[in-house]
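Student: Build me a structure from this.
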Amino acid sequence: MNEMNHFWQSISQFSGWFLAAMIIASFVIVFTVKNRKLRETLIRGVLMLAGFLSILLGIIGIFLPIMPTVPFILLAAACFGRASPRFHKWLWEHKYFGPMVRNWEQKRAIPRKAKYMAWSMMTFSCCMVLYRMWQTPWWWSGIVVSAICLSVGIWMSRLPDA
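Tutor: Reported below is the predicted structural model:
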């Protein structure tokens, strides 16, 4: 159990650092590279890297129940949609990932079962964060996480069902 906890923390930290690095790299490229063609090539490379790493994290999420799959696959589709039509088409036609990408891109729809699962996991996670953080100086972080999850839950409830 301790090994699984350590693995989850490592993956969670990696995905956070990965997202931050991609955002910082994009801003550095956009604001420092003056040559338009070079800038577009570098941004395309950052998007391709982000797409492949998102697919990797999405695949890990298939096997780990506490790791989401759909957000990472949708992020990969968005990255590939801008960087590589070939990989976007591959993802669009994929046997397993294709339906979720098509539902999102065509109708901005999420399956009802996925909504219920997301709401349940967010509620459970918020309760755990509040429970663990309430007696610490970081109690306010539990409130912030809960407010963000509540906002995402309300936004998700307004989306059509796939």
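
Student: okay, CA-based contacts and neighbour counts for the rest of this
Tutor: Will do.

Student: tell me which element the residue nearest to Val129 when sequence neighbours are not counted falls in.
Tutor: Here the nearest residue to Val129 in space, its sequence neighbours aside, is Gly142; by Cα to Cα, 6 or more residues apart in numbering that works out to 5.5 Å. Take DSSP states H and E as the rule and Gly142 turns out to sit in helix 139-157.

Student: in that helix, what's buried?
Tutor: Within helix 139-157, the residues that qualify as buried are 142-143, 145-146, 149-150, 153, 156, counting by 16 or more other Cα atoms under 10 Å.

Student: Output the residues you listed as TSV; include the columns distance to Trp104.
Tutor: Output for those, formatted as TSV (distance: Cα to Cα, whole Å):
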residue	distance to Trp104
Gly142	30
Ile143	30
Val145	25
Ser146	25
Cys149	20
Leu150	21
Gly153	17
Met156	12
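
Student: Of those residues, just say which sits nearest to Phe18.
Tutor: Of all the buried residues of helix 139-157, Phe18 sits closest to Val145, with 19.8 Å by Cα to Cα.

Student: who touches that closest one in this structure?
Tutor: Val145 makes contact with 126, 129 under the criterion Cα atoms under 8 Å, 6 or more residues apart in numbering.

Student: Here is a second sequence; please produce its structure as well for comparison:
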Amino acid sequence: MKQAKRAAFILFGLLCLGLGALGVFLPLLPTTPFVLLAAFAFANSSDTLHDWLINHNVFGQLIADWRRYGAISRTAKVLSVVSMLAVLVISWLFDLPLWIIAVQAIVLACTAAFVLSRPLPPSP
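Tutor: Below is the predicted model:
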């Protein structure tokens, strides 16, 4: 059972890392939450993958800022909120039912409030 749990965490971590990597190039896909989830999954399954991720030249700083300060960079905050707004606009453009847009708006507003409430990391 322990091996199955470890394998599930590794697969989940790889999936999250893949989505986070896509988020670097796709403006509607957030990077930071997926990278943080990948770090969590790897911390529970693979020291090698976890060490690689936290020392990564692109993703490592996101994780370090979150761990040390509970902080999210200004760039990550802006990209997150812009992505959330874009999702709402796309939902509206696709003429989704109003109740779906309302649920999205509530969830995204709460998520945006959380992201914006996090402190900025200290300047180097």
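
Student: one step back: what is the nearest of the buried residues of helix 139-157 of the first structure to Pro71 of the first structure?
Tutor: For the buried residues of helix 139-157 of the first structure, the nearest to Pro71 of the first structure is Met156 (12.4 Å; Cα to Cα).

Student: tell me the helices in the first structure, going along the chain?
Tutor: Ranges of helices within the first structure are 2-32, 36-63, 70-83, 85-92, 98-107, 112-133, 139-157, based on DSSP state H.

Student: Which of the ones you listed has the highest mean neighbour count?
Tutor: Greatest average neighbour count among those goes to helix 70-83 (a mean of 22), per mean count of other Cα atoms under 10 Å.

Student: corresponding residues in the second structure for that one?
Tutor: Mapping helix 70-83 of the first structure onto the second structure (TM-score structural alignment) gives residues 32-45.

Student: Show me what stretch 82-100 of the first structure is in contact with.
Tutor: Under Cα under 8 Å, 6+ apart, the answer for stretch 82-100 of the first structure is 44-45, 47-48, 70, 73-74, 77, 80-81, 101-102, 110.

Student: which of the residues you listed sit farthest apart?
Tutor: The most distant members of these, if one measures by Cα to Cα, are Gly45 and Ile110, lying 29.1 Å apart.

Student: so what's the closest residue to Val70 of the first structure other than its chain neighbours up against?
Tutor: Excluding the flanking residues, the one nearest Val70 of the first structure by Cα to Cα, 6+ apart is Gly58, at 6.8 Å. Residues near Gly58 of the first structure by Cα under 8 Å, 6+ apart: 67-73.

Student: how far away is Gly58 of the first structure from Gln9 of the first structure?
Tutor: 16 Å (Cα to Cα, to the nearest Å).

Student: still on that earlier bit, which residue in the second structure lines up with the residue nearest to Val129 of the first structure?
Tutor: So, by TM-score structural alignment, Gly142 of the first structure is matched to Ile101.

Student: residue in the first structure matching Gly23 of the second structure?
Tutor: Per TM-score structural alignment, Gly23 of the second structure is aligned with Gly61.

Student: Surely its match touches Pro71?
Tutor: No: if you go by Cα atoms under 8 Å, Gly61 of the first structure and Pro71 don't touch, sitting 9.9 Å apart.

Student: In the second structure, which residue sits furthest out from the middle?
Tutor: Distance to the chain centre peaks in the second structure at Met1, reaching 28.5 Å (criterion: Cα atoms, centre = their mean).

Student: Name the residue closest to the centre of the second structure, please.
Tutor: Pro33 (1.4 Å).

Student: need the contact list for that one.
Tutor: Here Pro33 of the second structure is in contact with Gly20 (criterion: Cα under 8 Å, 6+ apart).
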